[in-house]
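Novice: with the input below, show me the fold.
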Amino acid sequence: MRNVLRNISYVITSLCIPLLAYAAIDPSAVSNSITITAIFTRLTQVFNLIIPFLVLLATVIFLYGIVKYITAGGDEKKLEEAKSVIVWGVLALAVMLTAWGFVKVLIDAIFGTENLPPLPGPDLTPFL
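Specialist: Model (predicted):
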């Protein structure tokens, strides 16, 4: 179990290392005015970075539950534990995606469709 968690932490850490590039901020681009739009924009940027990793984590938990279920070998206690992990993984995915969708609808209602933030994840336009 510890080896699995260690390997998962290695993968998550290696995926997060490129985010360190966001730490470099151009001082000339920083504005002294703080507006509600700037606050929502910053929160949207932060959530767009965090949500994909949370979805990945919930998916890994779900898949871990499936592996536990398959390897339970008919032991009722292990089967119940595996079912619990699967349910929590699916529930985590459902809650995160529902909350993300609700926030998108709320932002659309407040700011209109032209100000909607992009979907979370990398920008793939150079590859299209």
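Novice: C-alpha from now on. contacts and neighbour counts both.
Specialist: Noted.
Novice: ok, now how distant is I51 from D108?
Specialist: Noted for I51: a distance of 18 Å to D108, by Cα to Cα, to the nearest Å.
Novice: what are the boundaries of the helices in this protein?
Specialist: 2-16, 36-70, 76-111 (DSSP state H).
Novice: identify each buried residue in the second one, please.
Specialist: Neighbour counts over helix 36-70 (16 or more other Cα atoms under 10 Å) mark 44, 48-49, 51-53, 55, 57-59, 61-66, 68-69 as buried.
Novice: the longest one too?
Specialist: Within helix 76-111, the residues that count as buried by 16+ other Cα under 10 Å are 78-79, 82-83, 85-86, 88-90, 92-93, 96, 100, 104, 107.
Novice: second input sequence below; structure requested for side-by-side comparison:
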Amino acid sequence: MLALSSSAVNFVDKIKVYILNPIIGFMFAVAIVVFIYGIVEYMLGGDNEDRRKDGAKHMTWGVIGLFVMISVFGIMNVIIDFWASV
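Specialist: A predicted model of the protein is given here:
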């Protein structure tokens, strides 16, 4: 059975806390900004159908980005917790 030393677990935890979590948080913020930009573009589009379509696309990609970031965060935590407990 493979067992990680406490220093390896500590190293992996520091990578998670200081590198991966901020990157995921930043990407989450980008997805929220894209979504909000899409809402604003859609609302200000008025009668311009092309602007409304672009706004809807931005909202869709913002939601997809949010879903991906939440999924990545969850999968990353499951993998790290699994390897830390081995």
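Novice: quick one: TM-score?
Specialist: Once superposed, the chains reach a TM-score of 0.78 (TM-score structural alignment, normalised by the length of the second structure), with 77 aligned residues with a Cα RMSD of 1.5 Å.
Novice: thinking again about what came up before, any idea which of the buried residues of helix 76-111 of the first structure is closest to Y10 of the first structure?
Specialist: Of all those, Y10 of the first structure sits closest to G89, with 20.2 Å by Cα to Cα.
Novice: what does the closest one correspond to in the second structure?
Specialist: Aligned counterpart of G89 of the first structure in the second structure: G62 (TM-score structural alignment).
Novice: from M59 of the second structure, how far out is the nearest residue to that match once chain neighbours are set aside?
Specialist: Leaving aside its sequence neighbours, G62 of the second structure sits nearest to F35 (Cα to Cα, 6 or more residues apart in numbering; 4.3 Å). Distance, F35 of the second structure to M59 of the second structure, using Cα to Cα: 4 Å.
Novice: quick revisit: correct me, but the residue nearest to G62 of the second structure touches V63?
Specialist: Yes - using Cα atoms under 8 Å, F35 of the second structure makes contact with V63 at a distance of 6.7 Å.
Novice: picking that back up, just checking, what residue in the first structure corresponds to the residue nearest to G62 of the second structure?
Specialist: The alignment partner of F35 of the second structure in the first structure, by TM-score structural alignment, is F62.
Novice: surely that match touches A82?
Specialist: No - using Cα under 8 Å, F62 of the first structure is not in contact with A82; the gap is 9.3 Å.
Novice: would you mind measuring from the aligned residue in the second structure for L43 of the first structure to A8 of the second structure?
Specialist: Matched by TM-score structural alignment, L43 of the first structure corresponds to I15 in the second structure. Applying Cα to Cα, the value for I15 of the second structure to A8 of the second structure is 11 Å.
Novice: just give the nearest non-adjacent residue to the residue most central in space within the second structure, would you?
Specialist: In the second structure, the residue lying closest to the centroid (Cα atoms, centre = their mean) is M69, at 2.2 Å. With Cα to Cα, 6+ apart as the criterion, M69 of the second structure has its nearest non-adjacent residue at 6.0 Å, and that residue is F28.
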